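# Sequence plus predicted model, see below.
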Amino acid sequence: MVAINKYVLGASMVGTFFGASVLLKDYVGGGVCPSKAKIEGKTVIVTGANTGIGKETALELARRGGRIIMACRDMGKCENAAREVRGKTLNHNVFAKHLDLASTKSIKEFAKNILKEEHHIDVLINNAAVMRCPHWKTEDGFEMQFGVNHLGHFLLTNLLLDRLKESGQSRIINVSSLAHIVGEIDFQDLNWEKKKYDTKAAYCQSKLANVLFTNELAKRLQGTGVTVNSLHPGVADTELGRHTGMHQSAFSSTVLGEIYSILE
């Protein structure tokens, strides 16, 4: 009887743990979009679309009939992802384009080509990000997380802004993170040159910058027909945590996702 009680207690504890994990995942993961709207004739740019949230976003919007531009740094992976999306959706208006958000030269070249090739841009989804990488610098000398997650998208958005305005009822979506709530912007040392580098704090700073940029841009674009939103993507099994080690655990990457950066 004692052995049985111990077994039951152990099983109960395991069940409670996994039950709480599922509830946590559901809570931070948010709801499922109920919309079945089609977007035929709409042009959508998704950065960081070769994997994770960006790839799934491109896939879903391609299913809805959009003209999808998958903007990625690694063209090999991007071409493979675009081919997969075309195959799954039978939408041949899915294109891979090179964009390195750690390079202002690359961003300007990408924007120049887009403005030359696309007569309208209906949705810009600034999704690409790096999380808790070593103290790397971008090509232009900016701290990598702030440079890619915020500055790169800031430049890209502004270079495409006139075309977005011209397109009428367009949208800009900045993928931020719940991590922004503990972020602080150090205007005296954005590049972490005067203090010891903290990968977590640097990531949170970049995600807060996403939200602040979104809020200010939304104010400036009132009355233009351009809607600007930022979002926390919820729990997702992505490669974002490749520099933290959490991606090596199927459980932690699926259940905890981005909130790892806050709760650690």
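Happy to help now that I have it.
# C-alpha from now on. contacts and neighbour counts both.
Noted.
# residue boundaries of the strands in the protein?
For the chain, strands defined by DSSP state E occupy the ranges 43-47, 67-72, 94-98, 123-126, 171-175, 227-231.
# Tell me how many other residues crowd Lys219.
Per other C-alpha atoms under 10 Å, the neighbour tally for Lys219 reads 11.
# here comes the other one, which I'd like you to weigh against the first:
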Amino acid sequence: MASKGTIIVTGANGGLGSAIVQTILSKPDLASNYTGLYAVRKAATATKLQETLSKAPSSHKHETVDLDLGSLANVRKVAADINARVAKGDLPRIRALILNAGYQDHSRLVMSEDGFEMSWQVNFLSNMLLTLLLLQSMDAQEGRILVIGSWAHNIEDKRNNATNAYKDPRYPTLYPGAEALAKGQWSRPEEDPSSNSGFRRYGASKLCVIMFCQELANRIAKDPQLSNISVIGLDPGGMPTDIARRAGFFLGSVVMKVVVPVIAAVSVRINGNGMFRPAWKSAADAVRACFEIEAHRGELLHLDGTAELEIAKEARDETKRRELWEYGLEAARIQEGDTALANWK
């Protein structure tokens, strides 16, 4: 049977990413009728993904792809290869682009080889570049683009009260400007040596990617060729994954591997969209958003699990979104011919 389309999952070796792959494999219609393209930083060391795929049904066509979101050149290379294969008919058009990969540091500030703060590049800029490049290969009638967000993108979200990161009066906003975020000039470790400095940068990067999604949805809605593509943001809640592995032993190991799993297992029975959720629940929400709910076209659909949730006030600011979009185009060196989006400038 011919494949109905391609499902791309980035960060497929992570806790949520591998759970999304497992969810796809558990659904016969998806596993048998769609081709999986699972992107990881290094396929040779992607043990979680390898273990998950070892149980894949024989009917599931899939590949593992090396994708380093810390390198814009690598993002371009991977996207060019996918576009070429789709154009030749060797790979089905993209039915779901699930942008799950993420980066979070806490006390350190790491710059990418491209000269950008790593959280900002991995969580926002590389996703912007990858998405715009791959639009030409999307299923123009049923395609869905889903970005994994976070409550951390909203400085007013009460769930952030669990930390003191957003209570410091020196940081009244998560968007001090694209340049400050891109160049790592904001919430630096020397200003705040605690883990809150990195958490703020993470939250700001998630704000930027939600701002991108809102702007992309608006532009796609006016595109005569792409207007049926849905753009979705998903807050997966707090999960016991390895996203905090750079946070030190207590948070990275004790809290995330011992405390959160217990809380999440209990919480999901009380409220499926609660603050903490098992990775399997959020993975199911991601697959649901891409394949099981009615297409949401014309504007961004932002979900908190299965419930609709309004994006942050700063993400609704058209002036800020425009500034970020233009800065992102320049930072990623996006030029005429790079994207199928008509109104990309």
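Sure, I can see it. In this text the structure is predicted, and so the values were computed from the model without any measurement.
# and Glu109 of structure 1, which of the strands of structure 1 is closest to it?
Closest approach to Glu109 of structure 1 among those (C-alpha to C-alpha): strand 94-98, 9.2 Å.
# Quick one: the residues in structure 2 that the closest one pairs up with.
Taken onto structure 2 by TM-score structural alignment, strand 94-98 of structure 1 occupies residues 62-66 there.
# So what's the gap between the matching stretch and the chain middle?
Relative to the centre of its chain, stretch 62-66 of structure 2 is centred 18 Å away, using C-alpha atoms, centre = their mean, to the nearest Å.
# Select the longest helix from structure 1.
Looking across structure 1 with DSSP state H, the single longest helix is helix 2-29.
# can you give me how far that helix is from the chain middle?
On C-alpha atoms, centre = their mean, the centre of helix 2-29 of structure 1 falls 32 Å from the chain's centre.
# Also stretch 84-101 of structure 1?
Put simply, stretch 84-101 of structure 1 sits 17 Å off its chain's centre (C-alpha atoms, centre = their mean).
# same question, stretch 78-86 of structure 1
Relative to its parent chain, stretch 78-86 of structure 1 has a centroid offset of 18 Å by C-alpha atoms, centre = their mean.
# Mean distance of it to its aligned residues in structure 2, please.
Following superposition, stretch 78-86 of structure 1 is found to deviate from structure 2 by 4.0 Å on average (mean C-alpha distance after the TM-score superposition for structure 1).
# and if you look at stretch 200-214 of structure 1?
Per aligned residue, stretch 200-214 of structure 1 averages 0.8 Å (mean C-alpha distance after the TM-score superposition for structure 1).
# Touching that stretch from outside, list them.
For stretch 200-214 of structure 1, the surrounding residues in contact (C-alpha atoms under 8 Å, 6 or more residues apart in numbering) are 131-132, 145-146, 149-150, 154, 174-177, 179-185, 228-230, 261.
# ok, of those residues, which come out buried?
Neighbour-count burial within the contacts of stretch 200-214 of structure 1 applies to 131-132, 145-146, 149-150, 154, 174-177, 179-180, 183, 228-230, 261; the criterion is 16 or more other C-alpha atoms under 10 Å.
# from these, which ones fall inside helices?
Members of those lying in helices (criterion: DSSP H): Gln145, Phe146, Phe154, Ser261.
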